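Peer 1: Mind looking at a prediction? Sequence and model below.
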Amino acid sequence: MKNIVILISGGGSNMAAIVRAAQQQDWQERHGIRIAAVISNRPGAGGLALAQGLGIATQVLDHKAYATREDFDAALAQAVAAHDPALVVLAGFMRVLTPIFVERFAGRLLNIHPSLLPAFPGLDTHQRAIDAGCKVAGCTVHEVTAELDVGPILEQAVVPVLPCDSAQTLAARVLEQEHQIYPRAILAFLRCGEDGQGAGASCLR
């Protein structure tokens, strides 16, 4: 069984899209892929109740309880490793991970970013795209590496920037696409080596 652990900090809409896709497409029976747990660094994250309602085990590791970022990441890595994950998925996890965590799960750590990377890494992507006069924006599923938002790209979706767009309206349309491409990229990533064509991102590029 290929276990997935999903990390969240907020409402968990991308997490829910992944879980629902896994359930509707019967990933466990058809592909041996299971959503093993959802872990949040915020006790009040709305996505925790959402995950529980979808039948997924949840856990909270409050980052405020740890003296340093490295201490938290070490504890998080231990909690994730307990599920023997084939893949760790960041779904609105609002923490910059340290090398302690990234190196432990290298090659099996994915993120979705709300821009067409390599454009606009970091925060405030939608307003930055509007301010730059971009005609299109979008989202990117990528592997996580030690450097922020520069890992290998697995999939992207393009959304037009409309003349009347605000950061909020553009974000809402981009989020709809995130819900489409993230589950698809995860399934493709985990199935990539099934026919002997390699594994992970290497056979998607």
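Peer 2: Received the coordinates, thanks.

Peer 1: contacts, neighbours, all on C-alpha from now
Peer 2: Will do.

Peer 1: Okay, strands next: where are they in the chain?
Peer 2: Secondary structure of the chain by DSSP state E: the strands cover 2-8, 33-40, 58-60, 85-90, 109-113, 136-143, 153-160.

Peer 1: What is the fifth one packed up against?
Peer 2: Applying 3 or more CA pairs under 8 Å, 6 or more residues apart in numbering; DSSP states H and E, one finds that strand 109-113 contacts strand 85-90, strand 136-143.

Peer 1: Longest helix in this structure, please.
Peer 2: helix 167-191 (DSSP state H).

Peer 1: which outside residues touch that one?
Peer 2: 2, 13-14, 17-18, 21-22, 31, 86-87, 112, 114, 126-127, 130, 137-139, 141, 154-157, 159, 161, 199-201, 204 (CA atoms under 8 Å, 6 or more residues apart in numbering).

Peer 1: which of those are buried?
Peer 2: 2, 13-14, 17-18, 21-22, 31, 86-87, 112, 114, 126-127, 130, 137-139, 141, 154-157, 159, 161, 199-201, 204 (16 or more other CA atoms under 10 Å).

Peer 1: And here is the other one:
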Amino acid sequence: MVRVAVFASGNGGNFQSIVETSRNYEEKLYSVELLIVDKESAYAIERAKKLGVPCYVVLPKTFPSKKEYEEKIIEILKENNIDLIALAGYMRIISPVLLNEYRDKIINIHPAYLPNFPGKDGIGDAFRAGAKETGVTIHYVDEGVDSGKIIYQEKLVIEKDWDLEKLEEEIHKIEHRIYPETLKNLCKNF
């Protein structure tokens, strides 16, 4: 079984979806062993408590450098024998320190149909651009921003009467459905 760590910075909706869905699979291909958050205020912490998943709050500001911050994360991952990292709303760029330790073993979910609208506000960027469609992309993490090899994508047609809140809601529905399934499929061949 593949041992997964999820990284989050905020709400933790995708984290919860991954954990709950994985617990309902007949075939146990992966297990979410821990959550790492980078903000004390992240609601994902509460979700981890309710789900019984160990949570580590690792605050970047408490380290002299990004290198030392990521070395601490690597230490936690190694102690827990983590095989795969799933970024789920983790709002930090992964540096070569962590990337080289887990090359091709870090995946991310992005709320846009890449290569369109990369960066921290894919939903808002698509909405403000008046895009007729967007979507969700799951990809490997590389040195760039949302530029890694694409694992899975799903398109979403943006209805004319949708406001930004409705678009966010529809994107999250797709994310919560496809992230656990994509993880499952990845772990079959891990």
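Peer 2: Good, I have the coordinates. From a predicted model like this one, the values you see are computed outputs, not experimental measurements.

Peer 1: Now distance to V174 of structure 1 too, for the helices and strands packed on strand 109-113 of structure 1, in JSON lines please.
Peer 2: Converted to JSON lines, those look like this (distance: least, CA to CA, whole Å):
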{"stretch": "strand 85-90", "distance to V174 of structure 1": "17"}
{"stretch": "strand 136-143", "distance to V174 of structure 1": "6"}
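
Peer 1: center of structure 2 - which residue?
Peer 2: A88 (2.0 Å; CA atoms, centre = their mean).

Peer 1: which ones are touching that residue?
Peer 2: A88 of structure 2 neighbours (CA under 8 Å, 6+ apart): V6, F7, A8, G12, N14, F15, N108, I109.

Peer 1: Map it onto structure 1.
Peer 2: Under the alignment by TM-score structural alignment, A88 of structure 2 pairs with A91 in structure 1.

Peer 1: so how far is D26 of structure 1 from that match?
Peer 2: Shown here: A91 of structure 1 relative to D26 of structure 1, a distance of 21 Å by CA to CA, to the nearest Å.

Peer 1: now whichever residue in structure 1 pairs up with L99 of structure 2: how far from L109 of structure 1?
Peer 2: Matched by TM-score structural alignment, L99 of structure 2 corresponds to V102 in structure 1. Distance, V102 of structure 1 to L109 of structure 1, using CA to CA: 8 Å.

Peer 1: Ok, Y66 of structure 1 next?
Peer 2: Going from Y66 of structure 1 to L109 of structure 1 by CA to CA gives 23 Å.

Peer 1: ok, those two, which is more surrounded?
Peer 2: The neighbour comparison of Y66 of structure 1 against L109 (other CA atoms under 10 Å) goes to L109, with 24 against 13.

Peer 1: In contact with that one, which residues?
Peer 2: Counted by CA under 8 Å, 6+ apart, L109 of structure 1 has contacts L87, V88, V89, L90, V102, E143, V144.

Peer 1: What about V145 of structure 2, how many residues nearby?
Peer 2: 13.

Peer 1: And the nearest residue to it once chain neighbours are set aside, how far from S41 of structure 2?
Peer 2: Leaving aside its chain neighbours, V145 of structure 2 sits nearest to G119 (6.4 Å; criterion: CA to CA, 6 or more residues apart in numbering). According to CA to CA, G119 of structure 2 stands 22 Å off from S41 of structure 2.

Peer 1: Same question for E70 of structure 2.
Peer 2: For E70 of structure 2, the distance to S41 of structure 2 - CA to CA - is 20 Å.

Peer 1: same thing with N11 of structure 2?
Peer 2: 9 Å.

Peer 1: Those two: which is more packed in?
Peer 2: Remark: of N11 of structure 2 and S41, N11 carries more neighbours, 17 against 13, as counted by other CA under 10 Å.

Peer 1: returning to that earlier point: are there residues contacting both of V102 and L109 of structure 1? Which ones?
Peer 2: V144.

Peer 1: neighbours of the aligned partner of G133 of structure 1 in structure 2, just the number please.
Peer 2: Under the alignment (TM-score structural alignment), G133 of structure 1 pairs with G130 of structure 2. Look at G130 of structure 2: counted by other CA under 10 Å, it has 11 neighbours.
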